[in-house]
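1. following is a predicted model, sequence given first.
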Amino acid sequence: MERPFDIWQALYQPWNIIKLLTDKERDGEHFRIRSITPLGERQFVEALRTRTESDSILLFVHGYYTSFERAVFKAAQMAYDANFKGHVLVFSWPSADALADYDYDEVAADTSKNDLLKVFQLLKEVSGKKLYIVAHSLGNKVVLDTLELAAAKNADLNISELVMAAPDVDYIRYGDATKAIKALAHNMTMYASSADWALTVSSIKARAIRAGYIDSGKQPNLYSGVDTIDVTAVGDDMLKINHDTSSKSRMVLEDIGHLISSRNHQLPDERITTLKSLVGKEAMKYWYYPR
């Protein structure tokens, strides 16, 4: 069955806001970009004001080593799996899309917050819609930096869920940021792993633990107000595009689907009954996928 998506792409370059339409799934191709139509700011806002069945917005911010096309496909996968009926946005900061160019991507992520802030300012003009944000890897740095700026400006973004997959952010910096943005994002979920090779390399390179990285045999980093889920059992790519519904790599996508489609926030084991829980530091609870 064909399920078209309206995917709105806010590129890193200022004011270049793109509408993408993806075709139905095809064997061996999954999702395809059919067309790209540049939109001005006013056109972008008016398009988001159009009513949809769920009257909500999903914003995906990709991570390190991710091309424009792959970011769009990941967002389409999430929307498809969740049967998401709202508007789907992708903020594409300029990743070099090269395994060896982490340093380039890190600088690009660090310098993209003002452009994402502009997108948030435009979203403020679209009142009455719930906003769901999903960030991956280095994209979490972009989102957290931007939301801190927005919080300082007392912005009202009506964020229903902030989902942070494998946050490639210093673990101390992450804690400070999540405290600062609680007024904007009441419901926060973090997926952490010891199997994520990119976080492993990033932690070694920075000589500091990343928030989403778990040392083998240890507990994940835990933060007040953030539901933390250990997804080590899922594998080394928690947002892998994979149409094999029995694959472990789809577990996180399925949980994200629950988060962006539920009317009210639920705890992880209320969404996914197979999740187990433990009590970590400072009596904080966290969840994990059993092996």
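-> Arrived safely, thanks for sending.

2. only C-alpha atoms from now on, for both contacts and neighbour counts.
-> OK.

3. now the strands for the chain?
-> Ranges of strands within the chain are 5-11, 17-22, 33-39, 56-61, 87-92, 130-136, 159-165, 188-192, 226-230, 276-279, 285-288, based on DSSP state E.

4. chain center to the fourth one, what's the gap?
-> Offset of strand 56-61 from its chain centre (C-alpha atoms, centre = their mean, to the nearest Å): 8 Å.

5. OK, contacts around residue 181?
-> 144, 147, 148, 151 (C-alpha atoms under 8 Å, 6 or more residues apart in numbering).

6. this is the comparison structure:
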Amino acid sequence: MTRSSGTLTFRAARMLALVAACAASMSLTGCARPEGVLIPVAVGAEVAADKVDMLVATTRAPSETAGVVFSGERGDSLSFANIVVSIPPNRATGSIQWPAQVPGDPARDFVVTQVDPLSRQQVLPWFQKLPGNKRRVLVFVHGFNTPFDAAVFRFAQFIHDTRSNLVPVLFSWPSRGRVTSYVYDRESTNFSRSDLAYVLAAAARSPHVDEVVVLAHSMGAWLAVEALRQLALQDGRIPPKITNVILASPDLDIDVFERQVQEMGPKRPTMTIFVSRNDHALSLSRTLAGDVQRVGAVDLTNPAYAARLEQGDGVTVLDLTALQGGDALNHSKFATQPDMVRLIGDQLVAGQPISDGASGAAGAVDVVGGAVGAVVTAPIQVFRADVAQSTH
């Protein structure tokens, strides 16, 4: 073994141990998670719980285990379901209260009250039954190491805590929910690309949908960007109703991302990217990917990376490195850090780009363009490609 390959193996092992330890720590602090938490539970009127009614589209295989619904294996076709999650009162913003045992207690735990399989023909009526004249849809694509129940509860938590008025649609791809299954999960995103493209195009074509926002986390960002690129290549452009794409801690090779954005063409949605230089999960991903920089951990103080981002018209990057709180890995601040949750919610409700409200969410903000090399002291640093270009 060469010295360089030995160093890479050591770094990978060290990062894998760190991520596994952090994941175990988060699991222990949130209590052990039993299997089968998606068994429907009746919630009485005496429980002051809120509900999130979501549409689920998934390429996972159905599970025969009660309360699991969909496994981490790959399914034969795209499946749909209507799932309603009950959110307990008196919980911290950004947190998920997992049941200690099955069935959960709706007074203190996240539980589901309804799990109904849907055919493709039933999806359109699901949109029709929703209240409101202007229907804005939020399609969420989860990340690596995410079992189906975790995807459902995380999205329900995010929708509830942001208080957004968007219609929640979860796209769940086959993840085995294990840190050691990185390559399997990565291939599962490729397996699911055409199905996500179908879901996005179908939502955009629906007369009952006025706007589509895409929120993708971690490895799910690769899947989301690939699906959008596929739509652009096959149809000549991305559907105009898809107005905004939010990439949270994207596990994306920066070289590949540049090419993906170029191939989407000029008529593409605005993009907002959340990055953090101390994202431990993406440090592991970078090691596994041949030491190529991940977009979600890009260093905006490095002029070389900033110059590359300047080429992406309509791309805004929010650096959350200095923002305190959230998860132990600094990988899910978009959903777990209370200031970010409120910021995203306020902007989604208003139908505005996320960066427009950054200064009101977490104190001071640096908007950087030509002065990318300056020392970063603000909780959120904002990089706008159009601002950078205008300073030259």
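-> Arrived safely, thanks for sending. Here the structure is a predicted model, which means the values were calculated and not measured.

7. re the thing from before, mind putting the strands of structure 1 into JSON lines with distance to residue 210 of structure 1 and mean neighbour count?
-> Shown next, in JSON lines, are the strands of structure 1 (distance: least, C-alpha to C-alpha, whole Å; neighbours: other C-alpha atoms under 10 Å):
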{"stretch": "strand 5-11", "distance to residue 210 of structure 1": "26", "mean neighbour count": "22"}
{"stretch": "strand 17-22", "distance to residue 210 of structure 1": "31", "mean neighbour count": "20"}
{"stretch": "strand 33-39", "distance to residue 210 of structure 1": "33", "mean neighbour count": "14"}
{"stretch": "strand 56-61", "distance to residue 210 of structure 1": "18", "mean neighbour count": "24"}
{"stretch": "strand 87-92", "distance to residue 210 of structure 1": "22", "mean neighbour count": "26"}
{"stretch": "strand 130-136", "distance to residue 210 of structure 1": "13", "mean neighbour count": "22"}
{"stretch": "strand 159-165", "distance to residue 210 of structure 1": "12", "mean neighbour count": "24"}
{"stretch": "strand 188-192", "distance to residue 210 of structure 1": "10", "mean neighbour count": "23"}
{"stretch": "strand 226-230", "distance to residue 210 of structure 1": "14", "mean neighbour count": "23"}
{"stretch": "strand 276-279", "distance to residue 210 of structure 1": "21", "mean neighbour count": "13"}
{"stretch": "strand 285-288", "distance to residue 210 of structure 1": "17", "mean neighbour count": "21"}
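
8. could I get those as CSV with distance to residue 266 of structure 1?
-> Shown next, in CSV, are the strands of structure 1 (distance: least, C-alpha to C-alpha, whole Å):
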stretch, distance to residue 266 of structure 1
strand 5-11, 26
strand 17-22, 31
strand 33-39, 33
strand 56-61, 18
strand 87-92, 22
strand 130-136, 14
strand 159-165, 11
strand 188-192, 11
strand 226-230, 10
strand 276-279, 15
strand 285-288, 13
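
9. so which of the contacts of residue 181 of structure 1 hold up in structure 2?
-> By both residues aligned by TM-score structural alignment, their matches' C-alpha atoms under 8 Å, the contacts of residue 181 of structure 1 still in contact after alignment to structure 2 are 147, 148, 151.

10. any idea which of the contacts of residue 181 of structure 1 is closest to residue 275 of structure 1?
-> Closest approach between those and residue 275 of structure 1, by C-alpha to C-alpha: residue 144, at 26.9 Å.

11. identify the residue spatially nearest to the aligned residue in structure 2 for that closest one, adjacent ones excluded.
-> Aligning on TM-score structural alignment places residue 144 of structure 1 opposite residue 225 in structure 2. Spatial nearest neighbour of residue 225 of structure 2, chain neighbours left out: residue 260 (7.1 Å); criterion: C-alpha to C-alpha, 6 or more residues apart in numbering.

12. then residue 141 of structure 1?
-> residue 169 (5.9 Å).

13. ranges for the helices of the stretch 201-350 of structure 2?
-> Here the stretch 201-350 of structure 2 has its helices, by DSSP state H, counting those that start in this stretch, at 219-235, 254-264, 280-288, 303-309, 333-336, 338-350.

14. what helices or strands is the shortest one leaning on?
-> Under the contact criterion of 3 or more C-alpha pairs under 8 Å, 6 or more residues apart in numbering; DSSP states H and E, helix 333-336 of structure 2 touches helix 148-162, helix 338-350.

15. at 10 Å what do you get?
-> helix 148-162, strand 242-248, strand 270-275, helix 338-350 (3 or more C-alpha pairs under 10 Å, 6 or more residues apart in numbering; DSSP states H and E).

16. so the longest one matches what in structure 1?
-> The one in question is helix 148-162 of structure 2. Here helix 148-162 of structure 2 aligns to structure 1 at residues 68-82, judged by TM-score structural alignment.
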